[in-house]
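Engineer: I'd like to go over a predicted model; first the sequence, then the structure.
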Amino acid sequence: MFKKYVFYTGWLLATLSLSVSAYADNSKVKKSDKNIHGLELTYLPYNSNDHLKCIMTNEANSCSKVNLVKSSNLTKYYSFISPAYGDSVVLPETDDSKQIIVSPFEDNEYEGPQLEISIINAFGLVEQKTISAKKNVVIDKNYNLIYKDGNKEKILKLK
């Protein structure tokens, strides 16, 4: 859904379209919302349980909160993404133009599933964080990465 705003600045008439769906909660993800590369977005808050459940069950009902993007599609635009990653999610761009991709993978069977959180800044520099998917990872609407480490809740700012 788009809202259109028209501004008149004397000699220039400008039109600005803003996506209001970017601010909606992600209880129902729209398939038409995409990033600059045409990859479908998953809106915040992100929850690793929803992501992994969607991958494991492969049922439409369990994927209502996430849009999965195949690693083969991601590698076309992001060279740091491993083709061995599972289906990922692409989050909306932050206010400071950072792109965030959450990719599951399994390095060895003893550690279990891991999440690679890739943060790409406006200059293309990539910062990556790896967290166990067992820690119920949440990224809230303010781009805070929240997870449990033992009995302590940890919070990291992604933007």
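Structural biologist: Everything's here; your move.
Engineer: drop to CA atoms for contacts and neighbour counts, all remaining ones
Structural biologist: Noted.
Engineer: Next SSE downstream of the host helix or strand of Pro104?
Structural biologist: Using DSSP states H and E, Pro104 sits in strand 99-105. Downstream of strand 99-105, the first helix or strand assigned by DSSP H and E is strand 114-120.
Engineer: In this structure Phe2 contacts Ser17, no?
Structural biologist: Yes: using Cα atoms under 8 Å, Phe2 is in contact with Ser17, at 6.3 Å.
Engineer: count of residues packed around Ile55?
Structural biologist: Look at Ile55: counted by other Cα atoms under 10 Å, it has 18 neighbours.
Engineer: Would you confirm that it belongs to a helix?
Structural biologist: Yes: Ile55: assigned to a helix according to DSSP: H, G, I helix; E, B strand; the rest coil.
Engineer: alright, now check it against this:
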Amino acid sequence: MRLDKTILQRLAVRADVTDYVRIIARAHAGTPLGMGFGKSRFSSPKDKFRLLYLAQDPMTAVAETIVRDRFQGRAERVIFQEEFDRYSVAAVRNPGPLFLLDLRYEGANLLGVSTDAVRTRAQASGRRLSQDIYDPTRRRGIRLRGSQSVRIGR
């Protein structure tokens, strides 16, 4: 997909990453910023970059990391304390601002990207989108859903 450079520039936002948080498995608490070539919604299908998912607040981090889609179609919505005990919260600060591509509102539509890429459980569209953004621009990340951010690393 060829993305319009003018629209990409218009959607670039400055994000001061101070006191952002990340929920990680307690087993990885010693390396809270560890990133690998995973297979998440915005991972590189070509393994060209790694991801670091961050949230502006703990509630969003819990919703994205622990809760996600697990209660879909279920009447009982319970998470036991023992499950929370398997995770740690890491505070993340970046010394300077990051410039992210803001896809929270009409960004995907302006770029002509299917909303499946940013809003659906299917991950292939999001992976293609992140690769299409990364290849020509080396953009450092994507901002989604109000308070959740994704940083694309190298």
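Structural biologist: Ah, there it is. Here the structure is a predicted model, which is why all the values come from computation and not from measurement.
Engineer: Next, the TM-score between them, please.
Structural biologist: Once superposed, chain against chain, the TM-score is 0.23 (TM-score structural alignment, normalised by the length of the second structure); 62 aligned residues with a Cα RMSD of 5.1 Å.
Engineer: circling back to that earlier point, counting by contacts, list what the strand holding Pro104 of the first structure packs against.
Structural biologist: Under the contact criterion of 3 or more Cα pairs under 8 Å, 6 or more residues apart in numbering; DSSP states H and E, strand 99-105 of the first structure touches strand 89-91, strand 114-120.
Engineer: So in the second structure, which helix runs the longest?
Structural biologist: helix 124-137 (DSSP state H).
Engineer: Next, the buried residues of that one.
Structural biologist: Buried residues in helix 124-137 of the second structure, defined by neighbour count with 16 or more other Cα atoms under 10 Å: 124-134.
Engineer: next structured bit after it?
Structural biologist: Next helix or strand after helix 124-137 of the second structure toward the C-terminus (DSSP H and E): strand 141-144.
Engineer: Tell me the helix or strand right after that following strand.
Structural biologist: Sequence-wise, the next helix or strand downstream of strand 141-144 of the second structure (DSSP H and E) is strand 148-153.
Engineer: Now do that next one and helix 124-137, the angle between them.
Structural biologist: Angle of strand 148-153 of the second structure versus helix 124-137, following axes from the mean of the first three to the mean of the last three Cα atoms, to 10 degrees, is 50 degrees.
Engineer: got the buried residues for strand 148-153 of the second structure?
Structural biologist: Those would be 148-153, for strand 148-153 of the second structure by 16+ other Cα under 10 Å.
Engineer: What is the nearest of the residues you listed to Lys5 of the second structure?
Structural biologist: Proximity of these to Lys5 of the second structure (Cα to Cα) peaks at Ile152, which lies at 18.5 Å.
Engineer: quick one: that closest one from Ser88 of the second structure, how far?
Structural biologist: Ile152 of the second structure is 22 Å from Ser88 of the second structure, where distance means Cα to Cα, to the nearest Å.
Engineer: Just the buried residues of the strand holding Pro104 of the first structure, please?
Structural biologist: Result for strand 99-105 of the first structure [16+ other Cα under 10 Å]: buried residues 99-105.
Engineer: ok, now stretch 145-156 of the first structure?
Structural biologist: Buried, per 16+ other Cα under 10 Å, within stretch 145-156 of the first structure: 145-147.
Engineer: could I get those as JSON lines with distance to Asp50 of the first structure and secondary structure?
Structural biologist: JSON lines is the format used below for these (distance: Cα to Cα, whole Å; DSSP: H, G, I helix; E, B strand; the rest coil):
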{"residue": "Leu145", "distance to Asp50 of the first structure": "15", "secondary structure": "strand"}
{"residue": "Ile146", "distance to Asp50 of the first structure": "15", "secondary structure": "strand"}
{"residue": "Tyr147", "distance to Asp50 of the first structure": "14", "secondary structure": "strand"}
